[in-house]
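**Student:** Need a 3D model of the sequence below.
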Amino acid sequence: MDGFLAALAISFGVIFVAELGDKSQLMAMTFATRFKPLPVLIGITVATAVVHAVSVGIGYGLGAALPTGWIALVAGLAFLAFGAWTLRGDSLSDEEKGKAERTNRSAIVAVSVAFFLAELGDKTMLATITLATQHGWLGTWVGSTIGMVAADALAILLGRFLGKRLPEKAIKYGAAALFAIFGVVLLIDAVSQLT
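**Tutor:** Here you go, the predicted structure:
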């Protein structure tokens, strides 16, 4: 159980931070202006659970097939790349914003489909794959799913009730710094395993 809780806590923290200022968080805010918060949150949860289950499966399979030193090296480099990606930032295209605003289908189905498609190949999916190579699959899946849903719930609440923007620069720099720290720690671990 100790490994499960560690995987859950690490995955929650990493994915929560990765989601701050991400494109899907902006989508959550947009959907929350059109639909009630609960159906939006349910749709996000369904899509996230499915995408992260696939991510964990890929990561766990890679973790079982590759030596841990090389996994730590690749994971460290990936987290440094995630930090750079976070600094670059995300935004919704006009087409993506239009889909979020115009959809006439059920809110849960619309949000689920939009989030599923938006998360394919996104940094949170890649981060979940990376985490699953290092930690237990169940804790990583639960933690990453809860972390993303919590970050998107925060976006919904802030967007809906406060009507103010998140302080983008502070969030962007803080998230990038945390990714860099995780990356450096993993690289140090990789070097110690490979030497």
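**Student:** Please count neighbours and contacts with C-alpha atoms only from this point.
**Tutor:** OK.
**Student:** Contact partners for the spatially most central residue of the chain?
**Tutor:** By CA atoms, centre = their mean, the chain has its centre lying nearest to Thr124, at 2.9 Å. Going by CA atoms under 8 Å, 6 or more residues apart in numbering, Thr124 touches 15, 18-19.
**Student:** Ala6 too?
**Tutor:** Gly139.
**Student:** Does the residue nearest to the centre of the chain lie in a helix or a strand, and which?
**Tutor:** Following DSSP states H and E, one finds Thr124 within helix 123-134.
**Student:** Leu166 too?
**Tutor:** Here Leu166 is assigned to no helix or strand, by DSSP H and E.
**Student:** compare with the first, here's sequence two:
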Amino acid sequence: MSLSVIQGFTKSLAMTILSEIGDKTFFAAAILAMRHPRRLVLAGCLGALVVMTIFSAVVGWAAPNLISRKWTHHITTFLFLGFGLWSLWDAFTEGEAEDIAEVEAKLDADFQTNGKSTKDKSKTDDLKKQNRPFLTQFFSPILLKAFSITFFGEFGDKSQLATIGLAADENPLGVVLGGILGQALCTTAAVLGGKSLASQISERVVGLSGGILFIVFGIQSFLSTVEL
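**Tutor:** The predicted structure follows:
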């Protein structure tokens, strides 16, 4: 394995773990796992994160082909420094339990809505099976729900943009491998540990660590030479 792949792998792994622990999708996976079969929640959440990681890395890999390598390098440096300051600001200003309370409230409202609709339509189950969406005929609705919540929760998130920037400046293969491993570790911990694990994680410490890591990446990118 080449040095560039290893470098991209280690950077992506560290960035992903510190970005995803305590993230809203982490809390969503933990709460969903308490109410649905863990294997389906894990498959849905992890599947969405793998797709998002590969998609982001492809976008980052293609960026230097659309604009000059010099500009992508400068943009990546700016992103890392900006995300570092953003993470540090969030760590000092946001409440510890704000994200998990917000996610739990949204999921509770969704569960209540689904529960009422199930009771109201219990007499038409056969008709619903015939007319249900195409994907639910092949995949569990719980798996699809976990996938959609995680995918759209990550879309446009700080970690996705950071992955794009990292893939534009590092070996895309290493970025994908490190990102997938990091996502697998975080999602498995969320699903197995449940809400108790999520509630014990200090968002401030994670935010500070992630902010420092982003700033270190930014400084390293600023000091490194651009490979044309």
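**Student:** before we move on, back to that, ok, and the contacts of Thr124 of the first structure in the second structure?
**Tutor:** Contacts conserved in the second structure for the contacts of Thr124 of the first structure, counting by both residues aligned by TM-score structural alignment, their matches' CA atoms under 8 Å: 15, 18-19.
**Student:** I'd guessed Phe80 of the second structure sits against Ile164; true?
**Tutor:** No - counting by CA atoms under 8 Å, Ile164 is not a contact partner of Phe80 of the second structure; they are 11.0 Å apart.
**Student:** Can you tell me what Val147 of the second structure aligns to in the first structure?
**Tutor:** Slight slip there: residue 147 of the second structure is Phe, not Val. Correspondence of Phe147 of the second structure to the first structure, assessed by TM-score structural alignment: Ser112.
**Student:** Show the contacting residues for the nearest residue to its match once chain neighbours are set aside.
**Tutor:** Nearest in space to Ser112 of the first structure, with sequence neighbours left out and distances taken as CA to CA, 6 or more residues apart in numbering, is Gly43 at 4.3 Å. With contact taken as CA under 8 Å, 6+ apart, Gly43 of the first structure is in contact with 107-112, 115.
**Student:** got the residue ranges for the helices in the second structure?
**Tutor:** Using DSSP state H, the helices of the second structure run over 3-20, 24-35, 38-66, 69-93, 98-120, 125-131, 141-154, 158-169, 172-200, 203-223.
**Student:** by how many degrees do the third one and helix 69-93 diverge?
**Tutor:** Regarding helix 38-66 of the second structure and helix 69-93, their directions subtend 140 degrees when assessed with axes from the mean of the first three to the mean of the last three CA atoms, to 10 degrees.
**Student:** Helix 38-66 of the second structure vs the first structure, mean deviation?
**Tutor:** Following the fit onto the first structure, the mean deviation recorded for helix 38-66 of the second structure is 1.5 Å by mean CA distance after the TM-score superposition for the first structure.
**Student:** Equivalent analysis for the second one, please.
**Tutor:** In the superposition against the first structure, helix 24-35 of the second structure averages 1.4 Å from its aligned positions (mean CA distance after the TM-score superposition for the first structure).
**Student:** So which other helices or strands are in contact with that helix?
**Tutor:** helix 38-66, helix 98-120, helix 141-154, helix 172-200 (3 or more CA pairs under 8 Å, 6 or more residues apart in numbering; DSSP states H and E).
**Student:** Ala28 of the second structure: which of these is closest?
**Tutor:** helix 98-120 (6.3 Å; CA to CA).
**Student:** Phe26 of the second structure -> the first structure?
**Tutor:** Checking TM-score structural alignment: Phe26 of the second structure goes with Gln25.
**Student:** pretty sure its match is in contact with Leu157, am I right?
**Tutor:** No - with contact defined as CA under 8 Å, Gln25 of the first structure does not reach Leu157; the gap is 11.3 Å.
**Student:** The closest residue to Ala107 of the first structure other than its chain neighbours and Ala7 of the first structure, how far apart?
**Tutor:** Once flanking residues are discounted, Ala107 of the first structure sits nearest to Pro39: 6.0 Å by CA to CA, 6+ apart. Going from Pro39 of the first structure to Ala7 of the first structure by CA to CA, to the nearest Å gives 28 Å.
**Student:** can you check Val14 of the first structure too?
**Tutor:** The value you get for Val14 of the first structure to Ala7 of the first structure, if CA to CA is used, is 11 Å.
**Student:** same check, this time on Gly183 of the first structure
**Tutor:** 17 Å.
**Student:** Tally up the residues packed near Ile219 of the second structure, please.
**Tutor:** 15 (other CA atoms under 10 Å).
**Student:** Contact partners for the equivalent of it over in the first structure?
**Tutor:** Matched to the first structure by TM-score structural alignment, Ile219 of the second structure sits across from Val184. By CA under 8 Å, 6+ apart, the contact list for Val184 of the first structure reads 76, 80.
**Student:** Same check on the one 10 residues further on?
**Tutor:** Each residue near Leu194 of the first structure by CA under 8 Å, 6+ apart is listed here: 69-70.
**Student:** All set, thanks.
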